[in-house]
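Novice: give me the fold of what follows.
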Amino acid sequence: MNKVVVGSEEWCSFPELGIPTIKARVDSGAKTSALHAINIAPFIKNESNWVKFDINPIQNNSKTIIHCEAPLIDKRIVKSSSGFREQRYVILTNLKIGETTWSIEVTLTNRDTMGFRMLLGREAMSGRILVDPAQQFLLGQPTSDTLKEIYKNSEKAPSGLRIGLLASNPELYSNKRIMEAGEMRGHEMHFLNIKECYMKLDAKKPEIHYRGGKILNEFDAIIPRIRPSITFYGCALTRQFEALNVFCLNSSTAITQSRDKLFSLQLLLHSGIGIPTTGFANSPLDTDDLIKMVGGSPLIIKLLEGTQGKGVVLAETKKAAESVINAFKSLNANILVQEFIKEANGKDLRLFVVDGKVVATIQREAMPGEFRANIHLGGTASVIKATAEEKKIAIKAAKAMDLKVAGVDIIRSSKGPLLLEVNSSPGLEGIETATNKDIAGEMIKAIEKNFKLDTTKTLT
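Specialist: Modelled structure (predicted):
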């Protein structure tokens, strides 16, 4: 077999993926090959595993996009040149270099921060290629005009919005659904990993950068989905987008106050919304009266800094309550003490509010023997019809917290419906699966509504 002689950089193509030409880094030091891909989503086709993804084949050009799909052959951990380990989807597809075509394995990953959209590794080259590292483009290269002509039909129509999903895990069901819903409605969707964003604070020219130096100032809207463990940094990024006059579906202020359990309860009470009787004290000397305040044992003890469903303890006796409260206080941990709603029988309601409307409701029930401390910790979900009063409470709670998107948790008690918690980044999987409703689509519609109402902004 005559081997193809190539330089350290060459132009190649992927006929089966519909990629007519793309610049590749030829790197015999890399074992596997990698192709730039965004909006990666596995799916079933003809009872086989496939994966679809988008690619911007030209470096620093986000307007040109190709939608690809290919059979999925594997999912493996790949270690990058910087030492970062990442789980990637692997496809098998034909590569064409010069006049030679053969099948290679390619891993899919976001290479926005890299110098090349394609990395050709030694496994794909074995037996077929000889590399002259001192040379480049031995097989020729297209001019800028040629590239423009090749990709003239791949330019995105300027009809949608440029929307960023600010989150941590692109594989999470909720995040994949939001990306999918935005694309289905004709918008340009970008997943922005919170940990890979950083900012420039400047009075005249504030900026947000993505790892590698890419500037993220040209977004129409941002959907913040910030996990509790990175609330501080995620909200700082959201504020920076707000400073750039980018519409944020939930504001940084609303997210911040929703994560402060004590403050959020005070805001809800100020709006006349009922909650389980709750006590808060600073000193262990007040423990006895604190317990009496919420009706005695059994009672719930919640860490203020705990995430949803965590840092929650059920104290079944007064002695147990005193022990737990004093232990937390000795660690200088702030806690809430709350009455236990026995008649709820391990059930609560999750009402999903989008833009002032309850779009779906489920009832969540604990598994037999599972502890539920007035808060959802797992179990099963089923469709249920919320009462008019429960819907009113949910809408009122979201408004009190200034949240356009909220998961509102309500418990049914002998005193009527009581509000447990308001979540600013509610998950979609359980409620969409149970109700078969397109909640992700409702979130995208809320963004569209904002731009229709604000005539000073135009779709880009």
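
Novice: please count neighbours and contacts with C-alpha atoms only from this point.
Specialist: Noted.

Novice: next, the buried residues of the helix or strand residue 74 falls within.
Specialist: Assigned by DSSP states H and E, residue 74 belongs to strand 66-79. Within strand 66-79, the residues scored as buried using 16 or more other C-alpha atoms under 10 Å are 66, 67, 68, 69, 70, 71, 72, 78.

Novice: distance to residue 235 added to these, as a markdown table?
Specialist: Output for the buried residues of strand 66-79, formatted as a markdown table (distance: C-alpha to C-alpha, whole Å):
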| residue | distance to residue 235 |
| --- | --- |
| 66 | 33 |
| 67 | 32 |
| 68 | 34 |
| 69 | 35 |
| 70 | 37 |
| 71 | 39 |
| 72 | 36 |
| 78 | 31 |
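
Novice: closest to residue 259 among these?
Specialist: Residue 259 lies nearest to residue 78 out of these, by C-alpha to C-alpha, at 35.3 Å.

Novice: A helix includes residue 235, no?
Specialist: Yes - checked against DSSP: H, G, I helix; E, B strand; the rest coil, residue 235 lies within a helix.

Novice: what's around it, how many residues?
Specialist: Counted with other C-alpha atoms under 10 Å, the neighbours of residue 235 add up to 21.

Novice: ok, and the closest non-adjacent residue to it?
Specialist: residue 252 (5.0 Å; C-alpha to C-alpha, 6 or more residues apart in numbering).

Novice: my guess is that neighbour contacts residue 238. True?
Specialist: Yes - under the criterion of C-alpha atoms under 8 Å, residue 252 makes contact with residue 238 at 5.5 Å.

Novice: and this one, please, so the two structures can be compared:
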Amino acid sequence: MKIPLAPRPVMLNLKILLLSRKFEIYSSHRLVEEIVSREHTPVLWDPEWPLARLKIQPDIIIPRISSFQFPEAVAVLKALETTGATTLNPSQYYSVARNKWQTYQALHANQIATPETFLVSRSTKRELPLPFIVKQLESSKGDGVFLANSDEEVSEIFQKTGDRELIVQEFFSEAFGTDVRAFVIGDQIHAVMKRTARPGEFRSNLALGGTAEACELLPGESELILKTTRLLGLQVSGVDLLRTRKGSLVLEANPCPGLEGIEKYSKKNLASSIIQYAEALHGRHQTSR
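Specialist: Purely as a prediction, here's the structure:
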């Protein structure tokens, strides 16, 4: 895919650490590609590696942390932050955004439109009419998301996941299998796509075989998206919207949004935009010291 080149950076040879367990995937590859293209030094670091072996002090940290062993990875991120490096999505904000219940609580408390959601355990009774969506608190790419049509199915989900708590979320039949993903960097929406699930699937995630197309935001959606990212303190995120009979609702704000699908469908060089934003953020931090 041909993506337009970006202007050369003002600051050269920054050490940019990518904290990830998967350096071979598209998003990691693209970020490294743009780090090198903009004449910086990429530092690849797996959260499982002993920090005592890290001999380079990074200028910028870009966390790409999945749900696998998430608390351990966040602990590593917190330790790296003590070096004074500029971090895209600092650990305290990353942790809230990765937890769907904490995200809902923050959105609801600040009157940001979101589906009605409850935290449930094996013993609590459901408070929403069936069917409803059941989600693990920390999951991504559609994993850990289920459609429950009966109480028996909810019990089966608890057995399958082994979790003590899950969230149940209001279901909207008119939005079945579709949502809108907005890619936000800083205080700007850089790309938007509408995702559609493959036949027979209710989850629209591209990782599960969904398709996408570039789309325009409806009136009021830009404000809703940016209010969400400001509230959650995210500098890079993928905000998911559901268009329903109640209007546009925020589903979540992913602090580790994938690049492959949205670069493909928007034809925008989002990896370069992330690095340029990191350069500018680092420059502001240096000036303020």
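
Novice: where in structure 2 does the strand holding residue 74 of structure 1 fall?
Specialist: Alignment of strand 66-79 of structure 1 against structure 2: no match, by TM-score structural alignment.

Novice: residues making contact with whichever helix or strand comes after that strand?
Specialist: Downstream of strand 66-79 of structure 1, the first helix or strand assigned by DSSP H and E is strand 85-97. With contacts defined as C-alpha atoms under 8 Å, 6 or more residues apart in numbering, strand 85-97 of structure 1 is touched by 11-17, 51, 70-80, 101-109, 139.

Novice: stretch 128-139 of structure 2 too?
Specialist: Contacts of stretch 128-139 of structure 2 (C-alpha under 8 Å, 6+ apart): 66-67, 98-101, 144-150, 154, 163, 165-171.

Novice: next, count neighbours for the residue nearest to residue 235 of structure 1.
Specialist: Neighbours of residue 252 of structure 1 (other C-alpha under 10 Å): 23.

Novice: distance between the longest helix along structure 2 and the chain's centre?
Specialist: The longest helix of structure 2 (DSSP state H) is helix 270-288. Relative to its chain's centre, helix 270-288 of structure 2 lies at 19 Å (C-alpha atoms, centre = their mean, to the nearest Å).

Novice: and what of stretch 29-38 of structure 2?
Specialist: On C-alpha atoms, centre = their mean, the centre of stretch 29-38 of structure 2 falls 20 Å from that of its chain.

Novice: so where is that stretch in structure 1?
Specialist: By TM-score structural alignment, stretch 29-38 of structure 2 lines up with residues 176-185 in structure 1.

Novice: okay, buried residues for the matching stretch please.
Specialist: Under 16+ other C-alpha under 10 Å, the buried positions of stretch 176-185 of structure 1 are 176, 177, 178, 179, 180, 181, 182, 183.

Novice: in a markdown table: those, plus distance to residue 124 of structure 1 and secondary structure.
Specialist: What follows is those, written out as a markdown table (distance: C-alpha to C-alpha, whole Å; DSSP: H, G, I helix; E, B strand; the rest coil):
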| residue | distance to residue 124 of structure 1 | secondary structure |
| --- | --- | --- |
| 176 | 30 | helix |
| 177 | 34 | helix |
| 178 | 35 | helix |
| 179 | 32 | helix |
| 180 | 32 | helix |
| 181 | 36 | helix |
| 182 | 35 | helix |
| 183 | 33 | helix |
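
Novice: of those, which is the nearest to residue 191 of structure 1?
Specialist: residue 179 (7.6 Å).

Novice: nearest residue to that closest one other than its sequence neighbours?
Specialist: residue 189 (6.0 Å).

Novice: what is the neighbour count of that neighbour?
Specialist: 23.

Novice: same deal with residue 313 of structure 1?
Specialist: When counting by other C-alpha under 10 Å, one arrives at 19 neighbours for residue 313 of structure 1.

Novice: just give me the match in structure 2 for it.
Specialist: That one, residue 313 of structure 1, aligns with residue 146 by TM-score structural alignment.

Novice: what does residue 341 of structure 1 give?
Specialist: Match for residue 341 of structure 1 (TM-score structural alignment): residue 172.

Novice: mind telling me what element residue 189 of structure 2 is part of?
Specialist: strand 188-196.

Novice: between helix 270-288 and that strand, find me the angle.
Specialist: Calculated by axes from the mean of the first three to the mean of the last three C-alpha atoms, to 10 degrees, strand 188-196 of structure 2 forms an angle of 150 degrees with helix 270-288.

Novice: now strand 188-196 of structure 2: buried residues?
Specialist: Judged by neighbour count using 16+ other C-alpha under 10 Å, the buried positions of strand 188-196 of structure 2 are 189, 191, 192, 193, 194, 195, 196.

Novice: for stretch 12-28 of structure 2, same thing?
Specialist: Those buried within stretch 12-28 of structure 2 under the rule 16+ other C-alpha under 10 Å are 14, 15, 16, 17, 18, 19, 20, 21, 22, 23, 27, 28.

Novice: alright, I will stop here.
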